[in-house]
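S.K.: With the sequence up front, the predicted model follows.
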Amino acid sequence: MTPAPQRLRTLGERVVGTGRPVYVTGEIGINHNGELENAYRLIDAAVDAGCDAVKFQKRTPEICTPRDQWDIERDTPWGRMRYIDYRHRVEFGEDEYRAIDAYCKERGIDWFASPWDVPSVEFLENFDLPAHKVASACLTDDELLRALRATGRTVILSTGMSTPKQIRHAVEVLGSDNILLCHATSTYPAKHEELNLRMIHTLQAEYPNVPIGYSGHEVGLQTTLAAVALGAVFVERHITLDRAMWGSDQAASVETPGLQRLVRDIRIVETSLGDGVKRVYEGELGPMRKLRRVQGVVAQAEARAESEAAGRAEEQGREPVNA
């Protein structure tokens, strides 16, 4: 018999995959709005909820912002400014990430990020991270994928806004040996009828040696729990201090109380899934004796077989009688 494929990956000191606890990531992204104190508070919220990691996004604004959008002015909490200046305003640099790295170590939680360009990969490689993440928007950027593969770290690939052929190509570029795939729908917030959670099973069937996770952008918690029930071994949800805050991702994010419920309920769901082997639990024996009026022929045969087996074991265990 061919052995079952091992859907396991290493994220820092954790092994993630089938049969292991779900790895829960709170995506801070840019919901810190460029304020380090906000990042600290979001890290605290993730720690208090029991998340395994927090995730940020790292960009080089001049590379990631189309040139024709640089000078477009927009209203922001910091006044009216050019779009390129806004991108810099919400982007953390070396000093902030050094502080984040130290704070996460102090709080005992991992952190990593989604680099959106090759210089950002090089920047993040200055830190000892458990993984890198490919945002759905970057799935078609072969140069970025090759740079991430060259780091040797586990790469988590989100598959929103992508066709099956695009996903297959990205997996070929990254190599399937050190990746984790996340089903995702890239609308913010995502409509429930567009989540298509059965794609988790589709990805499991197409990539039998790759762990499959879920990156959600919907409102509410139930569908993320359903993703875990369908077999997602990695879960990522955007987190926020307040869904009414400034920022494009805030409305599709989970606030602190919801994050606590989500992690709690993920642990309940994964414990409830069990191993798929039917058994009669000890706690069922009392109700069975009380409620089952007819024992049934199968139960009678099982009881006889068990009694006979016990008798044989007792016979084999007897000391021989001396003549």
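M.R.: Looks like it arrived, so ask away.

S.K.: Going by C-alpha atoms from here, please, whenever you check contacts or count neighbours.
M.R.: Will do.

S.K.: The stretch 201-323 of the chain: strands as residue ranges?
M.R.: 212-216, 234-238 (DSSP state E, counting those that start in this stretch).

S.K.: And the stretch 51-200 of the chain, by the same measure?
M.R.: For the stretch 51-200 of the chain, the strands defined by DSSP E, counting those that start in this stretch occupy 53-58, 73-76, 79-82, 110-115, 131-134, 154-158, 179-184.

S.K.: Test my guess that residue 174 contacts residue 144.
M.R.: No. Using CA atoms under 8 Å, residue 174 makes no contact with residue 144, being 9.7 Å away.

S.K.: what about residue 81, distance to residue 32?
M.R.: 19 Å (CA to CA, to the nearest Å).

S.K.: One more: residue 165?
M.R.: Note on residue 165: its distance to residue 32, by CA to CA, is 35 Å.

S.K.: swap in residue 276?
M.R.: Distance from residue 276 to residue 32, by CA to CA: 42 Å.

S.K.: Put this next to the previous one:
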Amino acid sequence: MSVRIAGRPIGSGHPVYVIAEIGLNHNGDVGIAKELIDVAAAAGADAVKFQKRTPELATPAHMRDVARDTPWGTMTYLEYRHRVELDREQYIEIGDHATLRGLDWFASPWDEPSVAFLEDLGVVAHKVASASVTDLPLLRAIGATGKPVILSTGMSTLEQIDAAIEALDARGRLILLHATSTYPMPADEANLRVVPALAARYPGVPVGYSGHERGLQISLAAAALGATVIERHITLDRTMWGSDQAASLEPQGLEHLVRDVRIIEQALGDGVKRVQPGELAPMRKLRRVPA
């Protein structure tokens, strides 16, 4: 079974859907956001993703007054959240830029007003961040939009994922992403065998991988294990300020990821053992006893 996002089928037997997550790596700067969109388009990604919050609602109470050192000076965590949030006109600008570059675009809404905000802008899908898996009212609001839903599963038990799927009520519109929410993620926490395990537990639901590791190997291995979606954070420079920058791919890294995912798709084949065209000449040359 496949799920369609903006007409693109996603699922087994279809090309891997590559999401370049810009998230908050634009640091509140529309110019940087547009540069990152250009990076995603040049690399051959299928979509870009952002994060949308209503800071007063999405920021945990115990974090609001915590001081944070930022490029704009020391401020509270809540003030920082406001500083990096994009407004409606800015979202229209970056959304139009993504569309003109041939990319799907959507975001992770972290609260119910943000769902309405994104719906007003006509996003093609909604992404549920791993941090929101247990936020059942938010999930019900997302599911009620009728749009395709991509659910990341970091920091979550199978029971919590079951409850989230029930709350979303998005049968036929749901994609699951295996994720480990460590930034950056060490290889021994990847647990990539969860990708086929989730596919077996939720038949008919496409399963992909959202990576927070350094490098490409783990994401490529996920593709080889059957991930139908690969999502990675992207940045212009991993040394830029921001909590997600170090676990992000720079432009050349994203380009190599997309290139190698496409090669893996070709290499996986259909699983039917046959004599390949390129084997015919070696067979005539090397086989002493014909079949």
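M.R.: In hand now; what should we look at? This structure is a prediction, so every number in the text was calculated from the model and none was measured.

S.K.: circling back: now render the strands of the stretch 51-200 of structure 1 as TSV, adding distance to residue 66 of structure 1.
M.R.: Shown next, in TSV, are those (distance: least, CA to CA, whole Å):
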stretch	distance to residue 66 of structure 1
strand 53-58	16
strand 73-76	14
strand 79-82	13
strand 110-115	17
strand 131-134	19
strand 154-158	22
strand 179-184	25
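
S.K.: Pick the most buried one from those.
M.R.: Ranked by mean neighbour count, the strands of the stretch 51-200 of structure 1 are led by strand 179-184 with a mean of 28 (mean count of other CA atoms under 10 Å).

S.K.: The stretch 51-200 of structure 1: helices as residue ranges?
M.R.: Ranges of helices in the stretch 51-200 of structure 1, per DSSP state H, counting those that start in this stretch, are 61-64, 83-89, 94-107, 118-124, 142-151, 164-174, 199-206.

S.K.: Need those in a markdown table (columns: mean neighbour count and distance to residue 285 of structure 1).
M.R.: As requested, the helices of the stretch 51-200 of structure 1 are exported to a markdown table (neighbours: other CA atoms under 10 Å; distance: least, CA to CA, whole Å):
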| stretch | mean neighbour count | distance to residue 285 of structure 1 |
| --- | --- | --- |
| helix 61-64 | 14 | 63 |
| helix 83-89 | 17 | 63 |
| helix 94-107 | 14 | 45 |
| helix 118-124 | 17 | 56 |
| helix 142-151 | 17 | 54 |
| helix 164-174 | 16 | 49 |
| helix 199-206 | 15 | 36 |
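
S.K.: between the strands of the stretch 51-200 of structure 1, which one is nearest to residue 297 of structure 1?
M.R.: Evaluated over those, closeness to residue 297 of structure 1 peaks at strand 179-184, with 47.5 Å, by CA to CA.

S.K.: and stretch 233-249 of structure 1, which stretch of structure 2?
M.R.: Stretch 233-249 of structure 1 corresponds to residues 228-244 in structure 2, going by TM-score structural alignment.

S.K.: Distance from the matching stretch to the middle of the chain?
M.R.: Stretch 228-244 of structure 2 sits 11 Å away from the centroid of its parent chain (CA atoms, centre = their mean, to the nearest Å).
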